[in-house]
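K.L.:
have a look at this fold, sequence not included:
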């Protein structure tokens, strides 16, 4: 049944910009990525697709660059109803513990495995908990760049790590895994990493190629060791209350636009990863093929010991795929 409010044009006003729109519904989409990031390009594609498919009945306002606050701020705003959509990943474990599986070391082997996990029963189980416990509906997912280890010496096996002081984010499972692999992991704010590498306080760090490049680590590190120790994905999520308030036909528009956006973002992501490899090569970094299976074998006991029972059950399901 057509929403009775649609009998006349409704003026939708953004709480954040004061913009007045003739659309029936205005959706606010805030995220952390900068204007040039593939996630923002994907958000703009989603915006265009929703507006076209809805014949202008939905307007989407995109706010990149943390304009609406931190990731946690935006999620809280969605739960309060003042924002509608964002892009979020393992941070969702603050509400839904199973979301930790979005970025667990050595859970995912490659892109094909990731697709099977995210699109399969494990992905559905994670998504259901996110919706039930965070009030957010995952509309689609994007693959993230694999995390790799940079250093000033080639590291091909775990024994090459002995004595290496390695910066890690302040995540307990990262500390335990790298300790098991023989390194000396040191939690440190990302903003301190470049200077610490430059001064020799730390010897190595691990991050996706995009951050290795944007943080100019090529100036203080010689090697990208292709550990690919974390392969992860991230969701475009929408508040469940906000989605449910839309008429059924417009809910379909939003979901179809999200599915099309995943295909669009995938092409951008693969091209971006290829370009990043080229850029880092050009800037002098050498890429080292690593015995990934040797790393995985040593790391897995530490991974399993870091997971709670529900997370471990999901992890084992992933390993069997």
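P.N.:
Cool, got the structure. Remember, it's a predicted structure, so these values are computed and weren't measured experimentally.
K.L.:
all contacts plus neighbour counts: C-alpha atoms, from now on.
P.N.:
Noted.
K.L.:
host element of the residue nearest to the spatial centre of the chain?
P.N.:
Residue closest to the mean C-alpha point of the chain, counted by Cα atoms, centre = their mean, is residue 234 at 3.6 Å. According to DSSP states H and E, residue 234 maps onto strand 233-239.
K.L.:
putting a second one here so we can go through both:
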């Protein structure tokens, strides 16, 4: 079954009993509001994990006055279209891959797609939750996207239909789906593969029909989007990390009342730690599950991947300042 074709509109709201369920009255009384939140993931994707964490917090903080109307599974378009719709105000809130769709407006976000720049989760949290993250947020704000917090997708790995991936030579000549940004094209070419941009919502079909030979995504995405049905090899490259900024339309945001903005901002902020913790904890269980589905998990020679991709930063130096790369690398 292709999960991205499900025509599902999920309304995640609890109208009654919020105070008793959480044992506390809301911090402020706010006017009723329904937030149109759209994303491209399945009902079990990290986007949906974020929604599941955010919903009860938002309902508690608003006394049930603020609800989410969620459009999942790319119902309202590709990630690029979701970001554009949010900029224009036709979508209230969205979350997309930071280094995928957003470089169309903020090229510097491609830095998050540079191979092996991010050491571990502690490193990237300091980057996103610190001064560099604030700079990204300011640039997105100038483009009509108000960042409320940074959810997590995680570290990305290579998958193929049948050929094991142990070293860059194993990717030579393979058509690999990539996100539509210069950094991804450069990364795959450096590995000898043929980069093929395909919207996330169309990826399952592209893999199933052989339009591409493989793709790269975190383990949790391979599981939640059921890519394991059409990809039986996973190489644990962990070559990049993907963050999922939760972004409100600035046009919509500026039109809210101050108390509504306060409740929404505080609620999303509180959901971030919970979403990150849950998604990070799903990796090991995801690997175990994939093995039960006949997927072969292969440890790769990371040294060879690092060597093959070491010049990728130079390929995007006109869009991503080397000084930004240095600052991220030196963040401790």
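P.N.:
In hand now; what should we look at? Small disclaimer: the values here were computed from a predicted structure and weren't measured.
K.L.:
show me what the strand holding residue 234 of the first structure is packed up against.
P.N.:
helix 71-80, strand 85-88, strand 136-143 (3 or more Cα pairs under 8 Å, 6 or more residues apart in numbering; DSSP states H and E).
K.L.:
where in the second structure does that strand fall?
P.N.:
Using TM-score structural alignment, strand 233-239 of the first structure lines up with residues 243-249 of the second structure.
K.L.:
centre of the chain to that stretch, how far?
P.N.:
Computed by Cα atoms, centre = their mean, to the nearest Å, the chain-centroid distance of stretch 243-249 of the second structure equals 9 Å.
K.L.:
same check on stretch 57-77 of the first structure?
P.N.:
That offset, for stretch 57-77 of the first structure, works out to 16 Å (Cα atoms, centre = their mean).
K.L.:
the strand holding residue 234 of the first structure: what's the following helix or strand?
P.N.:
Downstream of strand 233-239 of the first structure, the first helix or strand assigned by DSSP H and E is helix 240-245.
K.L.:
the helix or strand that that following helix is followed by against the second structure, how far on average?
P.N.:
Per DSSP H and E, the first helix or strand lying C-terminal to helix 240-245 of the first structure is helix 248-282. Helix 248-282 of the first structure, aligned to the second structure and superposed, deviates on average by 1.7 Å (mean Cα distance after the TM-score superposition for the first structure).
K.L.:
just checking, what packs against helix 248-282 of the first structure?
P.N.:
Using 3+ Cα pairs under 8 Å, 6+ apart: helix 248-282 of the first structure touches helix 38-53, strand 136-143, helix 209-214.
K.L.:
could you list the buried residues of that helix?
P.N.:
250-258, 260-262, 264-266, 268-269, 272-273, 276-277, 280 (16 or more other Cα atoms under 10 Å).
K.L.:
residues in the second structure aligned with that helix?
P.N.:
Under the criterion TM-score structural alignment, helix 248-282 of the first structure matches residues 258-292.
K.L.:
what about that stretch, distance to the chain center?
P.N.:
Centroid separation for stretch 258-292 of the second structure versus its chain: 11 Å, with Cα atoms, centre = their mean.
K.L.:
rewinding a little: check the helices and strands packed on helix 248-282 of the first structure for me and report the most buried one.
P.N.:
Among these, the stretch with the highest mean neighbour count (mean count of other Cα atoms under 10 Å) is strand 136-143, at a mean of 22.
K.L.:
chain neighbours aside, what residue packs nearest to residue 105 of the second structure?
P.N.:
Closest residue in space to residue 105 of the second structure, ignoring its immediate chain neighbours: residue 143 at 6.7 Å, by Cα to Cα, 6 or more residues apart in numbering.
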